[in-house]
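Trainee: Here is my input; please provide its structure:
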Amino acid sequence: MKTLHERFLRSSLSKRLTLEEVSQHLIEVYQAKLIGKEAVEEMKEDPCVRFDQIRACFSIPEEVVHQLRSASENIEAEESIKLIFQWVSLSAEDKEQIIQGEKSIKIVLESADRRYIDNFTIQGGSEKLLKKMIYLQGINPSNYTLENEDYVLYLQLLNEKGLI
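Mentor: Just a heads-up that it's a prediction; the model follows:
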């Protein structure tokens, strides 16, 4: 692990990306569309989300989502949609809203200082996107220590992706 730490410190990856840079990346690479906080209003009830610190919300279109998901993730989403159609207690409108949620991915970025991402939430599954977001969020330089579990996991992710 010490070797990964040293390679990371010597790399250009130790420069943390800003909220603006991450937002631009999501737009350019994933065709993400900026959406209002009202689209994730239900997150006000989530104790893990600091709703007042949400700085950007994005929606990734269905055709990109399909490419981001693994084959098993796509099959799981299709099975969920089939189950939703079977729910007799839901109105057609509610079913359509839930199905659209299964077909898209929303990304919510939080920042206390309005410069760097402190936390993110992904609504909709994609292991590939989760790993990319961990990389894009980065780690605060003050936490570059092998005693920090998040930093160690970050180094492992970078190594897994062949970046260090």
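Trainee: Please make it C-alpha for all contacts and neighbour counts, starting now.
Mentor: Will do.
Trainee: Not counting its neighbours along the chain, what's nearest Ser59?
Mentor: Taking Cα to Cα, 6 or more residues apart in numbering as the measure, Ser59 lies nearest to Lys106, with 4.5 Å between them; neighbours along the chain are not counted.
Trainee: contacting residues around that neighbour?
Mentor: Residues counted as contacts of Lys106 (Cα atoms under 8 Å, 6 or more residues apart in numbering) are 57-60, 122-124.
Trainee: now Ile35
Mentor: Taking Cα under 8 Å, 6+ apart as the definition of contact, the neighbours of Ile35 are 56-59.
Trainee: Of those, which pair is most distant in space?
Mentor: Taking Cα to Cα as the measure, the contacts of Ile35 reach their widest spread between Ala56 and Ser59, a distance of 10.4 Å.
Trainee: residues in contact with Leu68?
Mentor: Applying Cα under 8 Å, 6+ apart, the residues near Leu68 are 126, 128-129.
Trainee: Please provide the structure for the following sequence as well, for comparison with the first:
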Amino acid sequence: MENSLHERYLKSRLPNRFPVAQVCRILTDKFRAEEMDKSWFADLKKDPLVHYERIAKCFKIVDNSVLQSLFSPEERKMHRDSAVSFRNDRLHGERERIWRDIQEGKRLHVVLETVDGESLSGFTLQGISQKLLAELVVLQGIDPARAIPGTPPYERYLQFAAEAGYL
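Mentor: Alright, predicted model coming up:
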């Protein structure tokens, strides 16, 4: 199967890197994402896997029909379980409400990073959606030096590209 995915990848002419502007258009058009202010994500400065200074754009996805299309049955069950477990908790402020919305599947956040100011080099997804994760991995692209058939990073990339409908 991997070999056929590799062949489909070669025929697809997927770019190795996507420009941040194109990624933003895909997020807003395909997922009705809305831009958020980077300052809302200031807590990411403490995350060792995030390069806060490289953050180019931040988005939220709150459209219920889009969210439902992004979640698998297992993810929806996790959201329902979260809603039940938090049912009697009191919320203390806007940030707590937003984090609860993420845990209950009412919201997703996407933070885009760029090293060169042009192309997507990394991302942070707040919330759980395998479908959106696959899309973001494809949009992040793959270094041609790592696009070697049979290697785990490349096979994982190909699998995500197939899941996201690019192959």
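Trainee: Only whichever of the contacts of Leu68 of the first structure are buried, select them in ChimeraX.
Mentor: Buried members of those can be picked out in ChimeraX with the line below, counting by 16 or more other Cα atoms under 10 Å:
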select :126,129
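Trainee: wait, which of the contacts of Leu68 of the first structure is closest to Glu96 of the first structure?
Mentor: Nearest to Glu96 of the first structure among those: Ser126, at 21.0 Å, using Cα to Cα.
Trainee: any idea what that closest one aligns with in the second structure?
Mentor: Under the alignment defined by TM-score structural alignment, Ser126 of the first structure is paired with Ser129 of the second structure.
Trainee: One more: Leu157 of the first structure?
Mentor: Going residue by residue (TM-score structural alignment), Leu157 of the first structure aligns to Phe160.
Trainee: Quick one: residues contacting the nearest residue to that match once chain neighbours are set aside.
Mentor: If you skip the residues right next to it in sequence, Phe160 of the second structure has Ala134 as its closest partner in space, 4.6 Å away by Cα to Cα, 6+ apart. With Cα under 8 Å, 6+ apart as the criterion, the residues that contact Ala134 of the second structure are 160-161, 163-164.
Trainee: Go through these one by one and say which ones hold in the first structure.
Mentor: Retained in the first structure: Phe160, out of the contacts of Ala134 of the second structure (criterion both residues aligned by TM-score structural alignment, their matches' Cα atoms under 8 Å).
Trainee: Turn the contacts of Ala134 of the second structure into TSV, including distance to Gln68 of the second structure and secondary structure.
Mentor: As requested, these are arranged in TSV below (distance: Cα to Cα, whole Å; DSSP: H, G, I helix; E, B strand; the rest coil):
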residue	distance to Gln68 of the second structure	secondary structure
Phe160	19	helix
Ala161	21	helix
Glu163	17	helix
Ala164	16	coil
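Trainee: could I get the contacts of Ala134 of the second structure as CSV with distance to Gln22 of the second structure?
Mentor: What follows is these, written out as CSV (distance: Cα to Cα, whole Å):
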residue, distance to Gln22 of the second structure
Phe160, 19
Ala161, 17
Glu163, 20
Ala164, 16
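Trainee: mind putting the contacts of Ala134 of the second structure in TSV, distance to Val66 of the second structure and neighbour count included?
Mentor: Written out in TSV, the entries for the contacts of Ala134 of the second structure read as follows (distance: Cα to Cα, whole Å; neighbours: other Cα atoms under 10 Å):
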residue	distance to Val66 of the second structure	neighbour count
Phe160	19	22
Ala161	20	22
Glu163	17	17
Ala164	15	18
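Trainee: by contact count, what packs against the longest helix anywhere in the first structure?
Mentor: Secondary structure assigned by DSSP state H gives helix 71-86 as the longest helix of the first structure. Taking 3 or more Cα pairs under 8 Å, 6 or more residues apart in numbering; DSSP states H and E as the contact definition, the neighbouring helices and strands of helix 71-86 of the first structure are helix 92-103.
Trainee: Give me the buried positions along the helix it packs on.
Mentor: Result for helix 92-103 of the first structure [16+ other Cα under 10 Å]: buried residues 95, 99, 101-103.
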